[in-house]
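Asker: Dropping a prediction and its sequence here:
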Amino acid sequence: KAEDASRQAAQGPRRQYLKKGEGVVQPTKPAQKADRTVRNPPLPSRTELTQHTQKLSSTQAASRSKDYISRNTREVMVPKPKVAAPPRRTHQAGSIPKYLQTRKTEWAEQREHSAQAAEMARIQALTPPGTRLVGEQEKATILKDLKQSLAGAVLELNSFPSVVDTLSRIKAREACEHRIGDLEKAIAAFEKPMVFIRDDI
């Protein structure tokens, strides 16, 4: 007994277990049995069976009536359409396409025409009533004639003696100088960008 007591002291306090029938008993739920009955799909009706049978027989008859050998022969004999090759690229990379060059030329011509029309409208607005604008060709011809006349007048003036003693020579020299002045004024006027003259000239 002394050995048992020392063994119990070494093991620690003894555990107290409940005996059968003592303590609170928890109510147990009854175990539910799994429903192991296999539910088969419902059987088809008589009309559904007849429809299904007719459908099967018609598909089987159609497959029997097809002649697969002749169909395959026809498919082989009929040539398949060739796949068209992609169009050959004619445009060279890095260069302006021809249609763009044409369009650029057309746009430049349109701009030039519109600029000319705007210039004509501006000149028309600046033209005084009863006058007209002298064209470039007409202006060049008039300037050429005026310069020739001026050269002739200068030669005539140089032909006079340095000392003019008679009244007629004095008047002739003054008339020549006056004509030279008029010609110089006319040349300066016709050398302007825009020259207007009367309509009746």
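Answerer: That came through fine.
Asker: use CA for all of it now, contacts and neighbours both
Answerer: Will do.
Asker: for this structure, what spans make up the strands?
Answerer: 131-133, 196-198 (DSSP state E).
Asker: Residue 69 is nearest to which of those?
Answerer: strand 131-133 (94.2 Å; Cα to Cα).
Asker: which residues touch residue 179?
Answerer: The neighbours of residue 179, taking Cα atoms under 8 Å, 6 or more residues apart in numbering as the test, are residue 153.
Asker: how close does it sit to residue 124?
Answerer: Remark: distance between residue 179 and residue 124 (Cα to Cα, to the nearest Å) = 33 Å.
Asker: what does residue 174 give?
Answerer: 41 Å.
Asker: picking up where we left off before, mean neighbour count, the strands of the chain: which tops it?
Answerer: Counting by mean count of other Cα atoms under 10 Å, strand 131-133 has the highest mean neighbour count of the strands of the chain, with a mean of 16.
Asker: picking that back up, so which of the strands of the chain gets nearest residue 151?
Answerer: Here strand 196-198 is closest among these (Cα to Cα), at 24.0 Å.
Asker: list the helices and strands the closest one packs on?
Answerer: strand 131-133 (3 or more Cα pairs under 8 Å, 6 or more residues apart in numbering; DSSP states H and E).
Asker: Could you name the helices and strands sitting against the strand it packs on?
Answerer: With contacts taken as 3+ Cα pairs under 8 Å, 6+ apart, strand 131-133 sits against strand 196-198.
Asker: dump the residue contacts of residue 184.
Answerer: Residue 184 is in contact with residue 150, counting by Cα under 8 Å, 6+ apart.
Asker: no wait, residue 190
Answerer: Residue 190 neighbours (Cα under 8 Å, 6+ apart): 139, 142, 143.
Asker: Distance check, it against residue 56.
Answerer: From residue 190 to residue 56 the distance is 109 Å (Cα to Cα).
Asker: go on, residue 140?
Answerer: Distance from residue 140 to residue 56, by Cα to Cα: 106 Å.
Asker: Excluding sequence neighbours, find me the nearest residue to residue 154.
Answerer: residue 180 (7.0 Å; Cα to Cα, 6 or more residues apart in numbering).
Asker: you'd agree the one you found is up against residue 156?
Answerer: No. Counting by Cα atoms under 8 Å, residue 180 sits too far from residue 156 to count as a contact (10.1 Å).
Asker: These two: who's more crowded?
Answerer: For residue 180 versus residue 156, neighbours defined as other Cα atoms under 10 Å are more numerous around residue 180 (19 against 14).
Asker: Below is structure B, check it against A:
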Amino acid sequence: MPGLSEDKKSLLNKCYVFGQNGEFGVQTKLHMTRFEKEEWLVSAGSRLRIFETSFGKFALAICYDVEFPELARAAARMGAHFLVVPSCTDDRHGYLRVRYCAQARAIENQMFVIQSSTVGSLPMVPAVSMNYGQAAIYTPSDYSFARDGLLAEGTVNQEMMIIGDLNLQLIEESRASGTVLPLRDSTSTEEAIRIVDHVTLKN
């Protein structure tokens, strides 16, 4: 939802997280789409937050943010067990872009990823007059988890609640002794760039 920066000079895209006793935290969107920047003049946030709760640690990747692997990787390395991805897309292309990236983040970081999409139409609001979405809970792709890496899934373009049991012990076990260990074995972007060789195959 829209909100002002602390100095009241910038418009931000914010997601509020509420605890069981009324406490709350805020995550601002860190990467703006072209529409947000060029049409709405929304500014990017600057900090990724890890929310610690009685049921585990998690981070938020707001819509387009999930398309940047380094954010989820940072959250996982800081102890996050799952990632929450609230999203708003107006067509199937946009929805699938977010979904496929969310599923990739679940595999790369051996974590649960929860996608919650807007659905329905708001004809009086041009920017979000149409919404295409589907709620889902994704898992790592390993023997301990749901088949197809899909713990729960809603119906396309239907407002509904989905429920899944997030067994965080499975996440810990996967990260320690899974069939593959992508979180442990991954390198930083800087390290990956250092091993790149350029090979010329043209005259």
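Answerer: Arrived safely. Worth saying up front: this structure is predicted, and the values here are computed from it rather than measured.
Asker: Give me the TM-score for these two chains.
Answerer: With the length set by TM-score structural alignment, normalised by the length of the first structure, the two chains reach a TM-score of 0.18; 48 aligned residues with a Cα RMSD of 3.9 Å.
Asker: Run through the helices of the first structure in chain order.
Answerer: Secondary structure of the first structure (DSSP state H): helices at 2-11, 46-65, 68-77, 98-126, 136-159, 167-190.
Asker: Need those helices in CSV (columns: distance to residue 198 of the first structure).
Answerer: Conversion of the helices of the first structure to CSV gives the following (distance: least, Cα to Cα, whole Å):
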stretch, distance to residue 198 of the first structure
helix 2-11, 146
helix 46-65, 104
helix 68-77, 91
helix 98-126, 14
helix 136-159, 14
helix 167-190, 14
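Asker: can you pull the buried residues of the longest strand along the second structure?
Answerer: Criterion DSSP E: the longest strand present in the second structure is strand 11-18. Neighbour-count burial for strand 11-18 of the second structure, counted by 16 or more other Cα atoms under 10 Å, picks out 11, 12, 13, 14, 15.
Asker: so which of the residues you listed comes closest to residue 74 of the second structure?
Answerer: For the buried residues of strand 11-18 of the second structure, the nearest to residue 74 of the second structure is residue 15 (19.0 Å; Cα to Cα).
Asker: can you tell me the helix or strand for the closest residue to that closest one other than its chain neighbours?
Answerer: Spatial nearest neighbour of residue 15 of the second structure, chain neighbours left out: residue 27 (5.3 Å); criterion: Cα to Cα, 6+ apart. If you go by DSSP states H and E, residue 27 of the second structure is part of strand 24-28.
Asker: Following element in sequence after that strand, please.
Answerer: helix 34-38.
Asker: How about that next one, which residues are buried there?
Answerer: For helix 34-38 of the second structure, burial by neighbour count (16+ other Cα under 10 Å) applies to residue 36.
Asker: list the buried ones in the helix or strand that comes right after that helix?
Answerer: Following helix 34-38 of the second structure in sequence order, the next helix or strand is strand 50-53 (DSSP H and E). For strand 50-53 of the second structure, a neighbour-count test (16+ other Cα under 10 Å) marks 50, 51 as buried.
Asker: between the helix or strand just after strand 50-53 of the second structure and strand 24-28, how many degrees?
Answerer: For strand 50-53 of the second structure, the succeeding helix or strand toward the C-terminus, using DSSP H and E, is strand 56-60. Between strand 56-60 of the second structure and strand 24-28, the angle comes out at 40 degrees (axes from the mean of the first three to the mean of the last three Cα atoms, to 10 degrees).
Asker: and strand 56-60 of the second structure, what other elements does it pack with?
Answerer: Checking 3+ Cα pairs under 8 Å, 6+ apart, strand 56-60 of the second structure ends up next to strand 50-53, helix 69-77, strand 82-87.
Asker: Could you point out which of the ones you listed sits nearest residue 109 of the second structure?
Answerer: Distance to residue 109 of the second structure, taken as Cα to Cα, is lowest for helix 69-77 among those, at 6.1 Å.
Asker: Report the buried residues of the closest one.
Answerer: Judged by neighbour count using 16+ other Cα under 10 Å, the buried positions of helix 69-77 of the second structure are 71, 72, 73, 75, 76.
Asker: Residue 103 of the second structure: which of the residues you listed is nearest?
Answerer: Closest to residue 103 of the second structure, out of all of the buried residues of helix 69-77 of the second structure and judged by Cα to Cα, is residue 72, at 11.5 Å.
Asker: right, and the closest one touches residue 105 too?
Answerer: Yes. Counting by Cα under 8 Å, residue 72 of the second structure touches residue 105, with 6.5 Å between them.
Asker: For residue 142 of the first structure, which non-adjacent residue is spatially closest?
Answerer: residue 190 is the one closest to residue 142 of the first structure (Cα to Cα, 6+ apart), at 7.9 Å.
Asker: Quick check: the gap between that neighbour and residue 115 of the first structure.
Answerer: From residue 190 of the first structure to residue 115 of the first structure the distance is 24 Å (Cα to Cα).
Asker: swap in residue 109 of the first structure?
Answerer: 10 Å.
Asker: what does residue 99 of the first structure give?
Answerer: 24 Å.
Asker: who's more crowded, those two?
Answerer: residue 115 (12 against 9).
Asker: burial measure for the closest residue to residue 69 of the second structure other than its chain neighbours, as a count.
Answerer: For residue 69 of the second structure, ignoring the flanking residues on the chain, the nearest one in space by Cα to Cα, 6+ apart is residue 105 at 6.7 Å. Using other Cα under 10 Å, residue 105 of the second structure has 28 other residues around it.
Asker: hang on, residue 105 of the second structure packs against residue 70?
Answerer: No. With contacts counted by Cα under 8 Å, residue 105 of the second structure stays clear of residue 70, the gap being 9.5 Å.
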